[in-house]
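Enquirer: Sequence first, then the predicted structure, then my questions.
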Amino acid sequence: MKKAGNVQRSVGLVVVWCLLAGLVIGCSGGKAGAPASPAAPSATSSSSTSAEPSTPSASSPSESVPPETTPPAEEDPIELLLAKMTLEEKVGQVIVAGIEGTRIDDKMKKLIAEQHVGGLIWYKNNFSDLKGSVQLVNELKRANDGNPLPLFMSVDQEGGKVSRLPKDFTAMPDAVKVGRTGKPELAEEMGALLSNELRLMGFNMNFAPVLDVNSNPANPVIGTRAFGRDAESVATMGVAAMQGLQHGGTIAVVKHFPGHGDTSVDSHLELPSVGKTIAELEKLEWIPFRAAIQEGTDAVMIAHILFPKIDPDSPSSLSKTVITDLLRDRLGYAGVVITDDMTMGAIARNYGIEDASLQSFLAGSDLLLVAHGYDTARKVYDRLLEAVNSGALPESRLDESLRRIIALKLKYKLSDEAIPVPSASALPNAAIQQWLKRLEQ
């Protein structure tokens, strides 16, 4: 009977999601629907009220006056979904996990079905050919059937040296080449083309654009990934690229706050330290991020960098000072915050990944990126669940992040519907070639 009850509950959650996200097509079979352009969800809630029935008039005792009623107020879709989720599902939704290889396996199925992860990240070695990659996307989405929300299907597709998609797509250049044109319309078109590619492959989230200012020539990790060395130019071009992605229906994740451009250490390997003050960051690194926040960025990635003059005890990704006091309160950012990969050397070599993930969440992160190792993702899940059960992580704090996550998934009408393998003629390669010619003019 328990299994039947779980199935019935899962179907109910699927129906709720379909109705709230406006996914009419295919709702009877799962969290399905045709991808749509972003549409902001309702975020208002009020209780249903009704007036007391009117009493009959004394002069006309035989007349019955119908009760005056107030129509029930529309329920807040976010609260409606949140109320139906189990604690285990809530915990899983804050994790974006990595996958291994080019085929789905039992461990991955289990991570989705039992740990209820909210999203997946792909790297270049997860892509095979066009057909095989799309089939894997569909298999992963199918494995999510029964969970309350569709998956974030994410990737780093910046262009240039950070490109993950199969070779079927025409290669796009590093951001610096676009930045040198000084033409934001070309950056916006770049974002739109990237979004087109990703949507054809079944992806809905891109960890791009890079908003770091390439201010340190010795920087081993940013370099040509940045739009340039001038903060105002990076802001203009980066925001345009972000908007191109957004208008194409892809969640753009701007990165790497508070700024990775002045590091001399690769955070994939070690923990960088930057001796800048808040005032210095405001004059350079934060200019692009302020612009992106003002223009409605949906998601911000937090870097693994220690700023000892700001928080001497914790790197940015674990710091309440950086995430809550500065990004949210000082810069006024209200959207989703995601960490850089918690398995990177900056964290893994200096902190326990599970404890660091809990610290990051308590500091204000919403999504924890655990990009490598099924067992590692499961341990992070177990650590968070244990913390909620013990009271170390208040469920109200978990709900706070869930509201932002659900709002984002509703806004972009995310769906686990299977997608067809695109034909060669459907790829935007001709449009990319035309764009590349304009880039050279």
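Expert: Nice, thanks for sending it over.

Enquirer: okay, CA-based contacts and neighbour counts for the rest of this
Expert: OK.

Enquirer: Residue 153 is in what secondary structure piece?
Expert: In this assignment (DSSP states H and E), residue 153 forms part of strand 152-155.

Enquirer: how about the strands of the protein, start to end?
Expert: Applying DSSP state E to the chain gives strands spanning 95-98, 119-122, 152-155, 205-206, 251-257, 299-302, 336-339, 368-370.

Enquirer: I figured residue 254 hits residue 300, correct?
Expert: Yes. Assessed by CA atoms under 8 Å, residue 254 is found in contact with residue 300 at 5.0 Å.

Enquirer: if we can go back for a sec, any chance of TSV for the strands of the chain, columns distance to residue 108?
Expert: Shown next, in TSV, are the strands of the chain (distance: least, CA to CA, whole Å):
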stretch	distance to residue 108
strand 95-98	9
strand 119-122	10
strand 152-155	14
strand 205-206	20
strand 251-257	24
strand 299-302	24
strand 336-339	21
strand 368-370	13
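
Enquirer: Redo those strands as TSV? Include distance to residue 241 and mean neighbour count.
Expert: Converted to TSV, those look like this (distance: least, CA to CA, whole Å; neighbours: other CA atoms under 10 Å):
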stretch	distance to residue 241	mean neighbour count
strand 95-98	23	26
strand 119-122	21	23
strand 152-155	16	24
strand 205-206	11	28
strand 251-257	9	27
strand 299-302	14	27
strand 336-339	19	26
strand 368-370	23	26
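
Enquirer: Comparison target below:
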Amino acid sequence: DIAPISAIEAASANAEAIALMLAEVGINVDCLPLLDVVQPDTTEAITIRALGSEPMRVAALGRAILQGLQRGGVVGVVKHMPGHGRAKLDTHYHLPTVTASDAELEVDLEPFARLNDAPMGMTSHIVFEAWDAAHPATLSPVVVERIIRQRIGFDGLLMTDDIDMKALSGTAADKAAGAIAAG
């Protein structure tokens, strides 16, 4: 809020430092940045790691993080598509349902659309009633194809969030097969 340009530079330098440490031990991918837009009732599992509540700021800081990681030799993964900011529950333990309208969810999509050229992205384990009331994003062909691939315009490698999280039910094999079937 006080010095946005300095914040962008700091985010980039921090990401580069993280990448240099990771690269030194042979790790070349990091699941950063979170592009989730914080809402007043966002679960703390996200707010403690999020970049903010204003989509343009989230996108700017996210881009700086991706660039810093790249300078350090590491590829970043944008997450949690199509947005985790409206989830009131922690997906490590519960399956959240978001009841926001398609128009309201446009705010959540904005940072992902601005960074849709990222090489890797991660889905969220959240049900978005406006798009697919029956399946969480990770397991939804509608969300993966219509929202992530078409509307956001993301065409990079898409991976799931941890399929062992309690938000998804079934065996690991079932969840993996469901994610692959979803696209």
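Expert: Now that the structure is in, tell me what you want to look at. Just so it is clear, the structure is predicted and the values come from calculations on it, not from any experiment.

Enquirer: Where in the second structure does the strand holding residue 153 of the first structure fall?
Expert: Counting by TM-score structural alignment, strand 152-155 of the first structure falls onto no part of the second structure.

Enquirer: just to revisit the earlier point, which among the strands of the first structure is found nearest to residue 138 of the first structure?
Expert: strand 152-155 (10.6 Å; CA to CA).

Enquirer: who does that closest one touch, helix- and strand-wise?
Expert: Identification of packing neighbours for strand 152-155 of the first structure by 3 or more CA pairs under 8 Å, 6 or more residues apart in numbering; DSSP states H and E yields strand 119-122, strand 205-206.

Enquirer: In the second structure, point out the residues matching the longest one.
Expert: Across the second structure, nothing matches strand 119-122 of the first structure (TM-score structural alignment).

Enquirer: same deal with the last one?
Expert: When the second structure is aligned by TM-score structural alignment, the counterpart of strand 205-206 of the first structure is residues 29-30.

Enquirer: Give me the residues contacting the matching stretch.
Expert: For stretch 29-30 of the second structure, the surrounding residues in contact (CA atoms under 8 Å, 6 or more residues apart in numbering) are 19, 74-77.

Enquirer: now those residues as a markdown table including distance to residue 164 of the second structure?
Expert: Converted to a markdown table, those look like this (distance: CA to CA, whole Å):
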| residue | distance to residue 164 of the second structure |
| --- | --- |
| 19 | 26 |
| 74 | 25 |
| 75 | 23 |
| 76 | 22 |
| 77 | 19 |
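
Enquirer: Residue 38 of the second structure: neighbouring residues, count only.
Expert: Residue 38 of the second structure has 24 neighbours, counted by other CA atoms under 10 Å.

Enquirer: any idea how far residue 28 of the second structure is from it?
Expert: 28 Å (CA to CA, to the nearest Å).

Enquirer: next one: residue 158 of the second structure
Expert: Computed with CA to CA, the distance linking residue 158 of the second structure and residue 28 of the second structure is 16 Å.

Enquirer: do the same with residue 144 of the second structure
Expert: Separation of residue 144 of the second structure from residue 28 of the second structure (CA to CA): 25 Å.

Enquirer: So which of the two has more stuff around it?
Expert: residue 144 (23 against 17).

Enquirer: That one contacts residue 181, correct?
Expert: No. The criterion here is CA under 8 Å, and residue 144 of the second structure misses it with residue 181 at 10.2 Å.

Enquirer: So residue 74 of the second structure is in contact with residue 17, correct?
Expert: No. Here residue 74 of the second structure does not reach residue 17: they are 10.5 Å apart, not a contact under CA under 8 Å.

Enquirer: More neighbours: which of those two?
Expert: Neighbour count, other CA under 10 Å: between residue 74 of the second structure and residue 17, residue 74 has more, with 24 against 16.

Enquirer: Quick one: residues contacting the residue mapped onto the more buried one from the first structure.
Expert: Matched by TM-score structural alignment, residue 74 of the second structure corresponds to residue 250 in the first structure. The contact partners of residue 250 of the first structure, by CA under 8 Å, 6+ apart, come to 195, 198-199, 203-206, 412.

Enquirer: I'd like to know how far the nearest residue to residue 250 of the first structure once chain neighbours are set aside sits from residue 239 of the first structure.
Expert: Residue nearest to residue 250 of the first structure in three dimensions, not counting chain neighbours: residue 204, with 5.0 Å by CA to CA, 6 or more residues apart in numbering. Applying CA to CA, the value for residue 204 of the first structure to residue 239 of the first structure is 18 Å.

Enquirer: try residue 386 of the first structure
Expert: Distance from residue 386 of the first structure to residue 239 of the first structure, by CA to CA: 39 Å.

Enquirer: okay, those two: which has more neighbours?
Expert: residue 239 (29 against 13).

Enquirer: Skipping adjacent residues, who's closest to the corresponding residue of the second structure for the more buried one in space?
Expert: In the second structure, the residue equivalent to residue 239 of the first structure is residue 63, according to TM-score structural alignment. Closest residue to residue 63 of the second structure apart from its sequence neighbours, by CA to CA, 6+ apart: residue 115 at 6.9 Å.

Enquirer: Please name the residues that touch the equivalent of that neighbour over in the first structure.
Expert: Aligning on TM-score structural alignment places residue 115 of the second structure opposite residue 292 in the first structure. For residue 292 of the first structure, the contact set (CA under 8 Å, 6+ apart) comprises 235, 238-239, 242, 254.

Enquirer: mind giving me JSON lines with those residues and columns for distance to residue 433 of the first structure?
Expert: Shown next, in JSON lines, are the contacts of residue 292 of the first structure (distance: CA to CA, whole Å):
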{"residue": "235", "distance to residue 433 of the first structure": "26"}
{"residue": "238", "distance to residue 433 of the first structure": "21"}
{"residue": "239", "distance to residue 433 of the first structure": "23"}
{"residue": "242", "distance to residue 433 of the first structure": "21"}
{"residue": "254", "distance to residue 433 of the first structure": "26"}
